[in-house]
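Trainee: sequence and predicted structure are below.
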Amino acid sequence: MKNKVIIFFTRIPTLGKTKTRLESFLNKDLCVKLQTAFIKDIYNNIKDMGIEIIISYSDHGELKVLRDIIGEDICFLKQRGKDLGEKMYNAISFSLKRYNNAVLIGSDLPLINKNDIEIAFKILETKDIVISPTYDGGYYLIGMKDENKDIFNIRYSTSSVFRETIDKITNLQKSFGEGNIQLDIDDKNDFLKLYEILNKDKSISCENTRKLVNEIMEKCDKYE
């Protein structure tokens, strides 16, 4: 059995199915372009870590779209389950049959970096579970050494996702550690915050996202 795997959990960028909470602020086409930029930048940031990667993709859209974005021969795993929690659990369950440690990350996090993931795997050396929060009360990363379906049996798309998951972990008497906090890009305020961060710190490595965000902000008066 191999030691480590990163599960990159993402939607296939598809009109009307991607970044829908941003559609009233941008438009459907820009939402697809934004998600595409996120995927490119996240993958570029993690592909050279020396850790194997599984792309866990949504059940809508054409897989060819995702293959064209990533542009490399890699393991693609279709998401299966009735809700987000079950889909994440199934991806982790699949991975833990082949790897000792699995860390799952989302795709709405263009600011995620290698350090965020390295810290997560470091935590797993001494803890059962690692979980890394987002500023909106959710989490963008969860990792473990043994699968446990109960951890994913919570209400999603709420501001209490992180806290409810911690409660589940605690009730199961599992040890855990918290990783770095990150910005999850879901709505207009998140987008504007992303623009602000990228303008302040030119060293952040997400060139596709940076270019697109700047183009949007420069060309459209309504985003000012």
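Mentor: On my side now, so go ahead.
Trainee: for the rest of this, base every contact and every neighbour count on C-alpha atoms.
Mentor: Will do.
Trainee: now do the helices in this structure.
Mentor: 28-46, 63-70, 84-96, 114-124, 161-171, 188-200, 207-219 (DSSP state H).
Trainee: indicate which one of those is closest to Tyr139.
Mentor: Nearest of these to Tyr139, taken as Cα to Cα: helix 161-171 at 5.7 Å.
Trainee: other residues contacting the closest one?
Mentor: Helix 161-171 is contacted from outside by Pro133, Gly137, Gly138, Tyr139, Asp150, Ile151, Phe152, Ile154, Arg155, Ser175, Phe176, using Cα atoms under 8 Å, 6 or more residues apart in numbering.
Trainee: now the last one: how far from Gly61?
Mentor: Right, the one you point to is Phe176. According to Cα to Cα, to the nearest Å, Phe176 stands 35 Å off from Gly61.
Trainee: before we go on, here's another structure to hold up against the first:
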Amino acid sequence: MSADFPLAILAKAPIPGETKTRLIPVLGAEGAARLHAALLCHTLKVAINATAAHQITLWTALDHSHPLFLELADRYDIELRAQPEGDLGDRMHRALSTMKGSGLLIGSDCPALTPTLLAECHDALEEAEVVLLPAEDGGYGLVGVRHPDARLFQDIAWGTAEVMTTTRQRIDALGWRLSCPARVWDVDRPQDLQRLALGFPRLGRCLKVE
């Protein structure tokens, strides 16, 4: 299946010691970076089966010309853009603000995303001003908006279990309707690795402990 809607992906370059740092005690710096790279490749495969390649932008961080970024851009004919300065909220707002029309934004560590779910999330924006996929850790794995507004992302303690709760408060303050088509999980903590290995054997091969 393939639709045609804007989709932004935020991703760090898979540099050992700089990515998936909470997994380093289990996988080692090289192993954590290798898993991050595999998750990003998986995310791009999902994205390219959900929407048109020209609608996908990979927003890069750490090393904007990393070989993996260049390889993915060449393989899928997607656009690369450097993430701007600022906190996560600033960067998400910038990515959403560059879209022509309503669109979605995701990270690179949520294997539960599928092309069908992405399409459902975009369809939800026909009735709601914002769509979120709440994550089990208290954050969210996807955000989509009909019209970007920086206030949605202001004064949020990113990386904490309160992200989703606080974001709901921002949505209420804006008077927006919210749609949450599903609940998801991401790969960020050691306890997520067993689920990844069981549910995604191909990605599980990256879990060699160093």
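Mentor: Looks like it arrived, so ask away. Please read these numbers as outputs of a predicted model, since none were measured by experiment.
Trainee: TM-score them against each other, please.
Mentor: Here the TM-score for the pair of chains, by TM-score structural alignment, normalised by the length of structure 2, is 0.89; 203 aligned residues with a Cα RMSD of 1.8 Å.
Trainee: which of Phe176 and Gly61 of structure 1 has more neighbours?
Mentor: Phe176 (19 against 15; other Cα atoms under 10 Å).
Trainee: what does that one align to in structure 2?
Mentor: Following TM-score structural alignment, the counterpart assigned to Phe176 of structure 1 within structure 2 is Leu178.
Trainee: tell me who's in contact with Ile105 of structure 1.
Mentor: Counted by Cα under 8 Å, 6+ apart, Ile105 of structure 1 has contacts Ile6, Ile7, Phe8, Phe9, Tyr140, Leu141, Ile142.
Trainee: and these, which two are the farthest apart?
Mentor: Ile6 and Tyr140, at 12.6 Å, using Cα to Cα across the contacts of Ile105 of structure 1.
Trainee: which strands and helices lie in contact with the longest strand belonging to structure 1?
Mentor: What stands out as the longest strand in structure 1, according to DSSP state E, is strand 2-10. Contacts defined by 3 or more Cα pairs under 8 Å, 6 or more residues apart in numbering; DSSP states H and E place strand 2-10 of structure 1 against strand 52-57, helix 84-96, strand 99-105.
Trainee: please work out which of the ones you listed is packed deepest.
Mentor: strand 99-105 (a mean of 23; mean count of other Cα atoms under 10 Å).
Trainee: now that one, how far from the centre of its chain.
Mentor: On the basis of Cα atoms, centre = their mean, to the nearest Å, strand 99-105 of structure 1 sits 13 Å off its chain's mean C-alpha point.
Trainee: list the contacts for the residue nearest the centre of structure 1?
Mentor: In structure 1, the residue lying closest to the centroid (Cα atoms, centre = their mean) is Gly106, at 1.1 Å. Contacts here follow Cα under 8 Å, 6+ apart; on that basis Gly106 of structure 1 touches Phe8, Phe9, Thr10, Tyr140, Leu141.
Trainee: just to revisit the earlier point, now do the same contact list for the match of Phe176 of structure 1.
Mentor: So Leu178 of structure 2 contacts Ala128, Glu129, Val130, Val131, Leu132, Ile171 (Cα under 8 Å, 6+ apart).
Trainee: so which of those are in strands?
Mentor: Members of the contacts of Leu178 of structure 2 lying in strands (criterion: DSSP E): Val130, Val131, Leu132.
Trainee: neighbours of the nearest residue in space to the first one that is not next to it in sequence, how many?
Mentor: Looking back up the chat, that one is Val130 of structure 2. Excluding the flanking residues, the one nearest Val130 of structure 2 by Cα to Cα, 6 or more residues apart in numbering is Val145, at 4.4 Å. Neighbour count of Val145 of structure 2, defined by other Cα under 10 Å: 26.
Trainee: which residues touch Val145 of structure 2?
Mentor: Neighbouring residues of Val145 of structure 2 by Cα under 8 Å, 6+ apart: Leu96, Ser102, Gly103, Leu104, Leu125, Glu129, Val130, Val131.
Trainee: list the contacts of the closest residue to the second one other than its chain neighbours.
Mentor: Counting by Cα to Cα, 6+ apart, Arg146 is the residue found nearest to Ser102 of structure 2 once chain neighbours are left out, at 4.4 Å. Taking Cα under 8 Å, 6+ apart as the definition of contact, the neighbours of Arg146 of structure 2 are Gly101, Ser102, Gly103, Leu125, Ala128, Glu129, Val130.
Trainee: ok, Arg22 of structure 2 next?
Mentor: By Cα under 8 Å, 6+ apart, the neighbours of Arg22 of structure 2 are Asp188, Arg189, Pro190.
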